[in-house]
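Colleague: Could you look at this predicted model? Sequence included:
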Amino acid sequence: MTRRYFGTDGIRGTANKSPMTPEIAMKVGMAAGVAFQRGRHRHRVVIGKDTRLSGYMIENALVAGFTATGMDVFLLGPVPTPGVAMLTRSLRADIGVMISASHNAFQDNGIKLFGPDGHKLSDEIEMKIERHMNEDLSGKMAKPADIGRAKRVDGDLFRYIEFAKRTFPRAMSLSKLRVVVDCANGAAYKAAPSALWELGADVVPIHDKPDGMNINRDCGSTNPNSLRAKVLEVRADLGIAFDGDADRMLIVDEKGTVVDGDQLMATIADDWKRNEMLRGGGIVATVMSNLGLERYLDAQGLALARTKVGDRYVVEHMRAHGYNVGGEQSGHIILSDYATTGDGLISALQIMGCIVGSGKPASEVCAKFEPVPQVLKNVRFGGGKPLEDKRVKSAVDDAREKLGNTGRLVIRPSGTEPLIRVMAEGDDPVLVESVVDGIVGVIADLKTAA
C-alpha cells in the first residue's frame, strides 16, 4: 500500500488544504483511536500543539475523532513536542499527538503521533492507521454512553519543565551565564525561559510573543540572525534558538558564531565519553551530517553510524544498537537517557553543562572540528519522479566519479515538501559547488522541458 498521508515526520501540509483539513484530522483521530484500543481500560490520548492559528481547527477535529472512538482527551495547549512524548508516558496515555509543522511557516501545520512508550510510530503502525482512514469505521465507534470526554490540562506544562530541569547536572548552576533565548514564537515560549531562569541563568528572551502567525518568521533555529545580533548587543555568554515545536535547537556562541547540530553532538559525545556515560561506542547521525564530524569522532576512537534522514530513523538505530546520543545537523538531538525524541531544551541544558563544567567560553567548548566544505541546494518540482530520469541518473554518476573517495554526495526527495535536496561535501570546495550545480541544473531543465 502506498503511503498517502504520512511523510518522514507525520502528516504535514498547508492548513485547510489536503491533507491538513479538519475532515482528514478527524479521520486520523478515529483511525488512531481504533488502532490503539487495547484492553478494557478507559483509553486516553494527550494532544499538544505549537502556536499556529490553524492549531485550534486541527485540535478540535482530532478531539471529535478520538472521542468518537471512546478515548478521553487531555488537551495540553502550547507545549514542546518532547513534552508531548514525555507526558504521553507520564499520564499513561495510549497515544500522544503533537499538532505542529516544526520549522515551517505558520500557514503549514502537521500531526505527529507517539505511542504509549513516547516514541514516534513505526512505518507499520502508520500504515495501519492509513488503512483505517480508508475504511468505514462506523461499526467501531463508541456507544453513546462510552463516547470520550475532553478536558484542558494546561498545568501539565510544568511537569515537563521540572522533568527537563532534572536532566541538568545537580551540582551545577547557570547563575554565571547570560543567555539569549530565541523561542521562535513557538511552543517553547513559556517552557524554555522559565526552565533556564529557574536554574539560575540571566535570561534574555526574544521572539516569545506568538500571535498565531509569527511562528518561525525571521527567527528560530532556521533563521538565527536576530539571535546573533542580540547576543552581541547584550554581551551574552551564548544564545539558544529553538524551532517552532522546540524539538531542535542551535546555539550562537559569545562571538556571534552559529554552532550547528554536528558540533553540538560532538561536544556532548566528548563530555559523555569523559564521564563514562556514552554508550554504543559512538553516536548516530543521518547521511546529511558533515564528513568532518565523522573524521573527528574517528580520531577520538568513536564511531559514527549513519541513517537516512529523519529523527525517527536515528532513534530506531539507537534503540537497536545501544547508542544513547544521536541526531541531525539541524540541531535535532536525541539523548535517550532522558528523552524518547529530539528535545531542544534538554539538549541545550547538556551543552550549558559542558560550558559551565569547563569554565571556558562557548566558542572554545563547542568548536570541536573544522567542517568539510558542504553545499546543499533544493530544487522544487511539480510532479513525477525526477530522480528516476536517465539524465539525472547520468549527472549523479558523473558527480560521484568526480568526487571519488574525497567526498560524499547525497540526493533525496524531501519528506515534507515537493523538493529534491542535493548535498555534496569534500575537501575541494570548488568541486563540491560544481557537482551540486550540475545536478541541480539538470533537474531544473526537466521542469522547464515539461
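Modeller: Nice, thanks for sending it over. Everything numeric in this text was worked out from a predicted model, so none of it was measured. Numbers count the residues shown, from 1 in each chain.
Colleague: C-alpha from now on. contacts and neighbour counts both.
Modeller: OK.
Colleague: Next up, the contacts around Leu449.
Modeller: One correction, residue 449 is Ala, not Leu. Contact criterion CA atoms under 8 Å, 6 or more residues apart in numbering gives no residues in contact with Ala449.
Colleague: Return the distance of it relative to Ala395.
Modeller: 17 Å (CA to CA, to the nearest Å).
Colleague: again with Asp218
Modeller: Here the distance between Asp218 and Ala395 works out to 35 Å (CA to CA).
Colleague: want to compare, so here's the second one:
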Amino acid sequence: MGRLFGTDGVRGVANADLTAELALGLSVAAAHVLAEAGTFAGHRATAVVGRDPRASGEFLEAAVVAGLASAGVDVLRVGVLPTPAVAHLTGALGADLGVMLSASHNAMPDNGIKFFARGGHKLADELEDRIESVYAEHRTGAPWDRPTGAGVGRVRDYDQGLDQYVAHLVGVLPNRLDGLKIVLDEAHGAASRVSPEAFARAGAELVTIGAVPDGLNINDGCGSTHLGLLQAAVVEHGADLGIAHDGDADRCLAVDHTGAEVDGDQILAVLALAMRERDALRSDTVVATVMSNLGFKLAMEREGIRFAQTGVGDRYVLEEMKEHGYALGGEQSGHVIILDHATTGDGTLTGLMLAARVAQTGRTLRDLASVMQRLPQVLINVPDVDKSRVTTSAELATAVAEAERELGSTGRVLLRPSGTEPLVRVMVEAADIEQARSVAGRLADSVKSALG
C-alpha cells in the first residue's frame, strides 16, 4: 500500500480510491493511535466531524462517524462547515480530534479526509504514518480492540457550530466593514452560509454568487479556481472588491474594483503591512513558500519586513510559524494563516481582514495591492507522469540546468510533484512573459519525455 496521506490529508475519487471502508478504517485507526499517544488519557474522547457539500460527503461522514463511535469516541457532528471552522471548533470545544471531509478545490468526484489534533492543529507526519501503519495491520486481519455496551461512542448533532464560528470571525476584526460593497463567490462550497453571514454581521453590503450548493456543483466554474464570474460581477455591480473561496473555504483570492485578480502573495503583502501597523506582525516577519512570486520577496524587503521561505504546503508554512512564533504566513494560492486567530488557512477570515484594511484606510484594494509588482510567472501542470522521479531523473536535471542558465539572475525555475493530484507542476519566473512561457513550455515537454 502506497502512502495514503498527502500534503493535505487523504484524497482521491470518492467511492473508488476513497471508499466507505477506507474512511471507516482510518477513523478507527486514528482513534487507536491517538489513544496510544496519550491524547485520550484519563477521559472519554470526543471528536468534531464536519464536511463540505459534496454528495459523497454524506456516506463518507456516516463511515467516519461509525468508525469513531465504534472505537469509543463520542462524536459531535457539525454538518456542512468550512475546514477552518472544524479546526476552530475542535479547539474551542476542547475536543480530542477533528475530522473534515473535503477535497478542497478539487472537482466534485473527489473527496478527502483531514484529521486535526487537539487544539485544531493538523496531525504531525509521524502520527499520520502511524495511523497508516495501524490501518494496514488491521486491514490484513488483526482484530480491533472494540468497546461494548456503555463503552461505545455516542453521536449527536452540534447545531451551534455555525453561529459560534461566525461570532469568532467577526469578533477578531480590527474594524467594521460599513460602507463597503463586496461580491462573494462561495464556489457552491462549505462557506455558502458562513461567509455571507460573517460579512453581513461585519457591516458590508453584499452580492453573493456561487452559494447554492446541490452536492454536485462544488467548484464548478466558480470560486477561487475560476475567477471569471466574480470579476464580471464586481464590475457589473460597481463593488469595491470581490472575495472568492474554494470548496472548503481554507483559501481566499480577491478581485479589485476593476475586476483585476489579487492573488495570495498580494493579499499577504497587504495584511503584513496592516498587521505591522498595529504591532501584530511578530518579529516583523511573514512566512511564504518557494512558489511565492519574486516580486513579493522584493516588496517585503523594501518595506523592511523579513521573509521566511518554506516548501509548498500550508502545513509547512504553519510549522515554520509555530516554531518561531510568527503571526502571518501563506501561499500564493490563497492559503493564508493568521495564527493569532486560526490554526489553519482560513479563507473567510482572510477575506474579512483584507476588506477591513480597505475600510480602515479608505484606499482601494487595487492601490493597497500595488505595494508589490508581480514578475511574470508561468505555471504548467503536467498530468499522467511518474511524479516520484522528479528529483532523480538525469534527463530532467539537464533540462532544468539549461533553463536556469538561460534565465540567469532575472528568473527562476521550480518543478514539484503535486501533493494531492497525479501531476507535476512546472513554474518559471522571468522578467519577460514571453521568455517565461517559452522556457516553461520546453520544461513541460521535458517532464513528459523524462517521466511519462
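Modeller: Sure thing, it's come through. All values derive from a computational prediction rather than experimental measurement.
Colleague: TM between them?
Modeller: Laid over one another, the chains give 0.96 as their TM-score (TM-score structural alignment, normalised by the length of structure 1), with 444 aligned residues with a CA RMSD of 1.4 Å.
Colleague: hmm, back to that, higher neighbour count, Asp218 and Ala395 of structure 1?
Modeller: A side-by-side neighbour count of Asp218 of structure 1 and Ala395, using other CA atoms under 10 Å, places Ala395 first with 19 against 15.
Colleague: Test my guess that that one contacts Val440.
Modeller: No: under the criterion of CA atoms under 8 Å, Ala395 of structure 1 lies out of contact with Val440, with a separation of 9.4 Å.
Colleague: Going along the chain, name the helices of the stretch 251-400 of structure 2.
Modeller: 264-277, 294-302, 314-324, 347-361, 365-369, 394-407 (DSSP state H, counting those that start in this stretch).
Colleague: Quick check: buried residues in the top helix by length along structure 2?
Modeller: Determined from DSSP state H, the single longest helix within structure 2 is helix 433-451. Residues of helix 433-451 of structure 2 classed as buried by neighbour count (16 or more other CA atoms under 10 Å): 435-437, 439-441, 443-444, 446-448, 450-451.
Colleague: And for stretch 354-365 of structure 2?
Modeller: Of the residues in stretch 354-365 of structure 2, those with enough neighbours to count as buried (16+ other CA under 10 Å) are 354-359, 364-365.
Colleague: what's it aligned against in structure 1?
Modeller: The aligned range for stretch 354-365 of structure 2 in structure 1 is 351-362, by TM-score structural alignment.
Colleague: ok, now how distant is Pro205 of structure 1 from Val84 of structure 1?
Modeller: As judged by CA to CA, Pro205 of structure 1 and Val84 of structure 1 stand 23 Å apart.
Colleague: Of those two, which one has the most company?
Modeller: Val84 (29 against 21).
Colleague: if I look at the residue in structure 2 that the more buried one lines up against, how far off is Met300 of structure 2?
Modeller: Pairing criterion TM-score structural alignment: the partner of Val84 of structure 1 within structure 2 is identified as Val86. Here the criterion is CA to CA. By it, Val86 of structure 2 lies 32 Å from Met300 of structure 2.
Colleague: Over to Ser388 of structure 2?
Modeller: Using CA to CA, one gets 34 Å for the distance from Ser388 of structure 2 to Met300 of structure 2.
Colleague: Tell me which of those two has more neighbours.
Modeller: Legend: neighbour count by other CA under 10 Å for Ser388 of structure 2 and Met300, higher for Met300 (21 against 15).
Colleague: so Asp74 of structure 2 makes contact with Val49?
Modeller: No: with the criterion set as CA under 8 Å, Asp74 of structure 2 and Val49 do not qualify as a contacting pair; they are 10.4 Å apart.
Colleague: Pick out whichever of those two has more residues nearby.
Modeller: Neighbour count, other CA under 10 Å: between Asp74 of structure 2 and Val49, Val49 has more, with 30 against 23.
Colleague: Can you classify the more buried one by secondary structure?
Modeller: Under DSSP: H, G, I helix; E, B strand; the rest coil, Val49 of structure 2 falls in the strand class.
Colleague: Trace it over to structure 1, please.
Modeller: That one, Val49 of structure 2, aligns with Ile47 by TM-score structural alignment.
Colleague: What of Leu229 of structure 2?
Modeller: Taking TM-score structural alignment, Leu229 of structure 2 has Ser226 as its aligned residue in structure 1.
Colleague: what's its match in contact with, if anything?
Modeller: If you count contacts by CA under 8 Å, 6+ apart, Ser226 of structure 1 has them with 218-219.
Colleague: at 7 Å instead, please
Modeller: Applying CA atoms under 7 Å, 6 or more residues apart in numbering, one finds that Ser226 of structure 1 lies in contact with Cys219.
Colleague: State the helix or strand in which it lies.
Modeller: Element membership of Ser226 of structure 1, judged by DSSP states H and E, is helix 225-234.
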